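A.B. asks: Here's a sequence, model it:
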Amino acid sequence: MKGRWNGTPLLALAVVATAASADEMTLETEHQTLRLATVAEDLERPWGVAILPGGLYMVSERSGQIQSFYNDERQTVEGLPGIHVENQGGLLDIAASPDYADTGWIYFTYSSGDADSTATALARGRLAGDRLTDVEELFEQNRRSEPGPHSGSRLAWMDDDSLLMSVGDRGSPERAQDTNDHAGSILRLNPQGLAPEDNPRFEDVGYLPEIYSWGHRHVLGLAVDRSRGDVWAVEARGNGHDELLLIRSGENHGWPEGDDSDEAAGADLLDDIASGELFTDEEVIEPAYRFSSDVSPSGLAVVDSEHYPQWQGNLLVGGLENGQIYRFEVNGDEVLEMEELLEEPLGPVRDIRQSPEGYLYALIGDENGTLYRLEPEE
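C.D. replies: Down below sits the predicted model:
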């Protein structure tokens, strides 16, 4: 299945990555040349990265640790709450508060529970040396389930300092269409983990107040375009149906009945959805782009930095399955161009972020992960 677009055909380019040194490679992209510089290595199942002002990096490892890096020194951060690591569950995303300089809050998501049942949860704490202090759990999804696939999760801050948090369908597709269940949705929370009263479905009967959008399988990339106010997400739909989504608040994004994969077809929605009703095609938001092969997209950044003048407003997306990094030029929900940045994969791409200083970072790998910085060549 090919991606949907209006107008200009998509341009897919394989861009050569040449070795410059053991710690640096060069990317010859369509618009500019980049150096892929190594920032941190030897990461165990990395999931997310938070880049803090002043050159401090915090990397979450799904196996249950946070690693911090500053001036080439590495520390394992202690003081995390109980985390159940199993299958795709464990320590998940990490993000600094927009007012980090004043409050010191670090937010993170993880699997809370035990071998019998887990839920995706949100907590925060303050970094003091090699330890988190003042740790408090802010939110836990309302329905626990057996540890398994699609725990999520990604975090993204909006301009009003509300926090978006994705939760996967936990391996049960029908849950993504149950709006009394947090699974299979993107949530919007205030900094204390509560639902803001201006959430799109806050007062609607049959909807949890935290829900921002639903009908999601497994959102592993989430970013806000601050200049346009757009929310973008990528999610793995399986069987070559992976999607780039322009999120519509208060709307259904179609998983599973908007998808014809085997997993979706096997869901007995009439019996399992609490409302007992199916949504019509007219009520499902179509993706901006559908990948034509298995990508398992993970990591998403909106580029608005002066370091990348030819990429303003573009999106960078990583691929877990194929180890590729994609650049999308977009106009609203229209994809104008798509460029593949790597000729040879470096490993599964876990996360892509833009730092406060405006540089782009890619977190790549599994048992032996690496954090790279994409530096424009002068």
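
A.B. asks: okay, CA-based contacts and neighbour counts for the rest of this
C.D. replies: Will do.

A.B. asks: quick one: terminal-to-terminal distance for stretch 222-236?
C.D. replies: The first and last residues of stretch 222-236 sit 13 Å apart, counting by C-alpha to C-alpha, to the nearest Å.

A.B. asks: And it, how far out from the chain middle?
C.D. replies: 10 Å (C-alpha atoms, centre = their mean, to the nearest Å).

A.B. asks: Now it: buried residues?
C.D. replies: Buried residues in stretch 222-236, counted by 16 or more other C-alpha atoms under 10 Å: 222-225, 230-236.

A.B. asks: what does stretch 318-337 give?
C.D. replies: When burial is assessed from 16+ other C-alpha under 10 Å, stretch 318-337 yields the following buried residues: 318-330, 333-337.

A.B. asks: What lies in contact with it?
C.D. replies: If you take C-alpha atoms under 8 Å, 6 or more residues apart in numbering as the criterion, stretch 318-337 is touched by 4-12, 246, 288-289, 294-300, 311, 313-317, 338-342, 344-352.

A.B. asks: run the last query once more with 7 Å
C.D. replies: For stretch 318-337, contacts defined as C-alpha atoms under 7 Å, 6 or more residues apart in numbering pick out 5-6, 8-11, 246, 288-289, 294-300, 314-317, 338-342, 345-352.

A.B. asks: Surely residue 217 is in contact with residue 167?
C.D. replies: No: using C-alpha atoms under 7 Å, residue 217 makes no contact with residue 167, being 8.6 Å away.

A.B. asks: Between those two, point out the one with more neighbours.
C.D. replies: Comparing residue 217 with residue 167 by other C-alpha atoms under 10 Å, the one with more neighbours is residue 217, at 32 against 29.

A.B. asks: want to put them side by side, so please do this one too:
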Amino acid sequence: MAITAIYRSALAAAGLGLLAAACADNREAVELPEPATGHAVSVETLVDGLEHPWGLAFLPGGDMLVTERTGQLRLIRDGALVEAPVSGVPEVLALSQGGLFDVVLAPDFEETREVYLSFASGTARSNNTALYRARYEDGALLDGEVIWTSQMDKTGGAHFGGRIAFMGDGTLLLTLGDGFEFREEAQNLANHFGAIVRLNRDGSPASGNPLAGEDGALADIWTYGHRNVQGIAIDPETGVVWAHEHGPRGGDELNIIEGGHNYGWPIVTSGLDYSGARISPFAEHGDEYTAPVREWLPNSIAPSGLAIYRGGAFPNWNGDMLIGALAGQALHRVVIADGEAVAEEKLLADEGLRIRDVRIGLDGLVYVLTDHANGALLRLSPAD
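C.D. replies: Modelled structure (predicted):
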């Protein structure tokens, strides 16, 4: 389908959604059974005093880097938070959901010392998601430069995306959002709203992006039709790319990400607008739009952070998705079998914590960041 046709169909669907009257939320809950096997978990607070931590990376030797949405990159050394923030971080737009987002090491970090940061740049009236590359040396970022900036130029402080993941071929994926007020643009391949881009390490479009040949399409777009993707992970055993995205009132999605695919937002969604009105009359994805593996209904869990468990500490979790939930205030373990979500367990559900990020440590344990003004880094280990 031509880009102009896709874009017009999105506008038509949005128009239908606007015409729909506010309705009672009669959607059925989509629940999964508890997993048959699990682990008793011990939870330990490693560090607190973090200001809305957002992303976590493990350095060789045991140190860790943590981003704070307010604009600081923090170093954890010997189990303690170093008082002085890491220097050399770019200036960020810390507005509402905007700020400093993810931190990811290059695959060859031990040789190159390269670190990548995603962040909100600009002003309240004109902002974008940007990607920054620098060399890390003992508490400092050196020779840093902005290597990529989204073509969005949006207003407001919502829906930036901001997760980074390196693929096996050395290219990287960066997730984006629809800017909240610009959701129809998620079907427009001439900008970056609601897209996942695939880039070379210098920020240029990676070769082989399947949409690059479309008339008017930006050459770096990998997938589109997303709302706000704040979790992406690549299975180290299978190479499959997984991501989740926020729905509005319900309709959060867990997806398998394949280049060139359209994930439907806002033409196809099970979520309701915040007014209670239907966004679109279409909830079935059909052939044109890739359907999610898991949807959360009728309420949003607000997913953020995604890790695929591969490790020895929790053998019964092998291949499972670990998903942080902000509104849901839990760590969701979703069991996958043959590409389908078959069971789900809520961890930390009694703690009252907004979970922003989840990572698998070099030791096979699970590390979690809590999204609070006095946020914490938690470590989950087997209780027995």
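
A.B. asks: before we move on, back to that, hey, what's in contact with both of residue 217 and residue 167 of the first structure?
C.D. replies: Taking C-alpha under 7 Å, 6+ apart as the criterion, residue 217 of the first structure and residue 167 both touch residue 184.

A.B. asks: which residue in the first structure lines up with residue 121 of the second structure?
C.D. replies: Mapped onto the first structure by TM-score structural alignment, residue 121 of the second structure lines up with residue 112.

A.B. asks: Check residue 342 of the second structure too.
C.D. replies: Match for residue 342 of the second structure (TM-score structural alignment): residue 336.

A.B. asks: post-alignment, the one helix or strand its match maps to versus the second structure, mean distance?
C.D. replies: Element membership of residue 336 of the first structure, judged by DSSP states H and E, is strand 334-340. Superposed on the second structure, strand 334-340 of the first structure shows a mean distance to its aligned partners of 1.1 Å (mean C-alpha distance after the TM-score superposition for the first structure).

A.B. asks: Next secondary structure element downstream of that strand?
C.D. replies: strand 349-354.

A.B. asks: That next one aligns to what range in the second structure?
C.D. replies: Under TM-score structural alignment, the match for strand 349-354 of the first structure is residues 355-360.

A.B. asks: before we move on, the earlier item: so how do I select the buried members of the contacts of stretch 318-337 of the first structure in ChimeraX?
C.D. replies: In ChimeraX, this line selects whichever of the contacts of stretch 318-337 of the first structure come out buried by 16+ other C-alpha under 10 Å:
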select :5,10,246,288,289,294,295,296,297,298,299,300,314,315,316,317,338,339,340,341,342,345,346,347,348,349,350,351,352
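
A.B. asks: if we can go back for a sec, now the match of strand 349-354 of the first structure on the first structure. Mean distance?
C.D. replies: Counting by mean C-alpha distance after the TM-score superposition for the first structure, stretch 355-360 of the second structure comes out at 0.6 Å.

A.B. asks: what sits against residue 222 of the second structure?
C.D. replies: 196-198, 209-211, 259-260.

A.B. asks: name the element the aligned partner of it in the first structure belongs to?
C.D. replies: Correspondence of residue 222 of the second structure to the first structure, assessed by TM-score structural alignment: residue 212. Using DSSP H and E, residue 212 of the first structure falls within strand 211-214.

A.B. asks: post-alignment, that strand versus the second structure, mean distance?
C.D. replies: Once fitted to the second structure, strand 211-214 of the first structure is off its aligned match by 0.8 Å on average (mean C-alpha distance after the TM-score superposition for the first structure).

A.B. asks: How far off centre is that strand?
C.D. replies: 15 Å.

A.B. asks: next structured bit after it?
C.D. replies: Next along from strand 211-214 of the first structure, by DSSP H and E: strand 219-225.

A.B. asks: returning to that earlier point: where's the residue nearest to the match of residue 222 of the second structure when sequence neighbours are not counted, which helix or strand?
C.D. replies: Excluding its sequence neighbours, the residue lying closest to residue 212 of the first structure (C-alpha to C-alpha, 6 or more residues apart in numbering) is residue 187, at 4.9 Å. Taking DSSP H and E as the definition, residue 187 of the first structure sits inside strand 185-189.

A.B. asks: For the aligned residue in the second structure for residue 308 of the first structure, give me its contacts.
C.D. replies: Here residue 308 of the first structure is matched to residue 314 in the second structure, going by TM-score structural alignment. Applying C-alpha under 7 Å, 6+ apart to residue 314 of the second structure gives the contacts 39, 382.
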